[in-house]
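J.: give me coordinates for this.
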Amino acid sequence: MALPQYIKVSQGLARPEQHVGEIDPQQLPRLRLELAAPSQALQVTLGLARDRGGNWLRGELHGSLELECSRCEKVFAWPLDANIDLRLVRNDAEAQQVLEEADPYQVEDDRLVVADVVEDEVLLALPMLPRCQQCEQAKADAPEPAPAAKAERPNPFAQLKKS
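T.: Purely as a prediction, here's the structure:
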């Protein structure tokens, strides 16, 4: 099933439905810059919901992205499993109000562009310093360095006290 290009928020809230499909990471320009090699399509599930807290976009992202290990520079498949739970807001003021209780996502012209939402959420899910499984294991197996001994330094206030 193909994902729509956009979801009309008012319709999606009035008649809740799930949008399920795939999206090609190469079609997401900002994400494409983070990839070390072409990656397989991502599985996307999105739905709109309304409750006492407000209007929400909820869903899941699954797939595998080809990243470059920041340590050994080899390309490896990084598993993506991310949940989407965004509070839909209309403007910056509303976003500021809900910031402490939810992640706001601003809706413009009653439309959510599916590719933009997916791209934003995938970019947020990416590790800051991607490491392949071998480098991650090597880091975990490495002994912790012993704490450096503090060099004894004279207290400058003790010198004043002696005077």
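J.: rest of the way, CA atoms for contacts and neighbours
T.: Fine.
J.: and the longest helix belonging to the chain, what's buried?
T.: Determined from DSSP state H, the single longest helix within the chain is helix 114-125. Using 16 or more other CA atoms under 10 Å as the test for burial, helix 114-125 gives 114-115, 117-119, 121-122.
J.: adding distance to residue 97, write these out as CSV.
T.: Below are the buried residues of helix 114-125 laid out as CSV (distance: CA to CA, whole Å):
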residue, distance to residue 97
114, 24
115, 26
117, 21
118, 24
119, 25
121, 21
122, 25
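J.: run this one through as well so I can compare:
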Amino acid sequence: MSRDFPDWIDAERAAQAGRRFAGDVRIEWMPRVRDLLDAPAPDDVIEFEIAASLDRSPGSGHIVRLDVHVFGSVPMTCQRTLKRYMQPIDTRSEVAVVASEDELAGLPEELEPKLVPEGRLKLVELVEDELLLALPLVPRDPDSAPVENAGDVFERAEPEEGDNPFAELARLRGTDD
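T.: Predicted structure coming up:
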């Protein structure tokens, strides 16, 4: 496991310098993700690569851009079998760092905005955000077989012979007329 990245970066300065960051993040350092997983081990990690750059657009100044790649696998509970499996993760996204909501209007649609009012960005939080977006809503092990339809498992019930309560009601109604 490598921990060759800073806790915080000044996104604008990193973009001006064309900095790149890479490493492994322990899942235990990401509480929002950790609570969604199936008992991650203390040494479970997710890998990331982040490249910072400036996009200069005529008339709109510049955009601090982060190309984020998060990959690895995380332990989850399959909702078909209720057994643990390793969910593969490989996600890429393009993030625009903005200091205020006013800057959101001028962003290209392909960029995901990341609001950082103080200008300092915590790399582990960015990786955690991207990992949360990559997790499936309903985890299913790709190797698990689909559950049979309930119609295939249970026999269809045949109507029982006997008195129909509505027939009895119709008979009673007919005598009162």
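J.: superposing both, give me the TM-score.
T.: Here the TM-score for the pair of chains, by TM-score structural alignment, normalised by the length of the first structure, is 0.77; 140 aligned residues with a CA RMSD of 2.1 Å.
J.: average offset of the longest helix of the first structure relative to the second structure?
T.: Superposed on the second structure, helix 114-125 of the first structure shows a mean distance to its aligned partners of 0.7 Å (mean CA distance after the TM-score superposition for the first structure).
J.: whereabouts in the second structure does that helix align?
T.: Mapped onto the second structure using TM-score structural alignment, helix 114-125 of the first structure spans residues 123-134.
J.: try stretch 15-29 of the first structure
T.: By TM-score structural alignment, stretch 15-29 of the first structure lines up with residues 17-31 in the second structure.
J.: mind listing what's buried in the matching stretch?
T.: By neighbour count on 16+ other CA under 10 Å, the buried set for stretch 17-31 of the second structure is 21-28, 30.
J.: quick one: contacts for the residue nearest in space to the middle of the second structure?
T.: With distances taken as CA atoms, centre = their mean, the residue of the second structure nearest its centroid is residue 133 (2.7 Å). For residue 133 of the second structure, no contacting residues are found, by CA atoms under 8 Å, 6 or more residues apart in numbering.
J.: what's the spacing between it and residue 123 of the second structure?
T.: 16 Å (CA to CA, to the nearest Å).
J.: and residue 114 of the second structure, by the same measure?
T.: For residue 114 of the second structure, the distance to residue 123 of the second structure equals 12 Å [CA to CA].
J.: and if you look at residue 111 of the second structure?
T.: 18 Å.
J.: over to residue 7 of the second structure?
T.: 6 Å.
J.: again with residue 105 of the second structure
T.: Per CA to CA, residue 105 of the second structure is found 25 Å from residue 123 of the second structure.
J.: can you check residue 116 of the second structure too?
T.: On the measure of CA to CA, residue 116 of the second structure and residue 123 of the second structure end up 12 Å apart.
J.: going along the chain, name the helices of the first structure.
T.: 9-14, 29-32, 92-98, 114-125, 133-141, 156-162.
J.: what comes into contact with the fifth one?
T.: With CA under 8 Å, 6+ apart as the contact definition, helix 133-141 of the first structure has outside contacts at 71-72.
J.: likewise for stretch 29-36 of the second structure?
T.: Residues outside stretch 29-36 of the second structure that contact it (CA under 8 Å, 6+ apart): 27-28, 40, 76, 124-125, 128, 131-132.
J.: go again using 10 Å as the cut-off
T.: Applying CA atoms under 10 Å, 6 or more residues apart in numbering, the contact partners of stretch 29-36 of the second structure are 26-28, 40-42, 45, 74-77, 124-125, 127-129, 131-132, 135.
J.: now do the strands in the second structure.
T.: Here the second structure has its strands, by DSSP state E, at 8-10, 20-26, 45-57, 61-77, 84-98, 112-115, 120-122.
J.: can you say which of those strands is nearest to residue 170 of the second structure?
T.: Between residue 170 of the second structure and those, the tightest spacing by CA to CA is seen for strand 61-77, at 54.6 Å.
J.: which elements pack onto that closest one?
T.: Contacts defined by 3 or more CA pairs under 10 Å, 6 or more residues apart in numbering; DSSP states H and E place strand 61-77 of the second structure against helix 11-17, strand 20-26, helix 31-34, strand 45-57, strand 84-98, strand 112-115, helix 123-134.
J.: in TSV, list those along with distance to residue 165 of the second structure.
T.: Listed next are these as TSV, based on distance: least, CA to CA, whole Å:
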stretch	distance to residue 165 of the second structure
helix 11-17	75
strand 20-26	66
helix 31-34	56
strand 45-57	64
strand 84-98	50
strand 112-115	63
helix 123-134	55
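J.: figure out which of those is closest to residue 167 of the second structure.
T.: Nearest to residue 167 of the second structure, of all these, is strand 84-98, at 54.3 Å by CA to CA.
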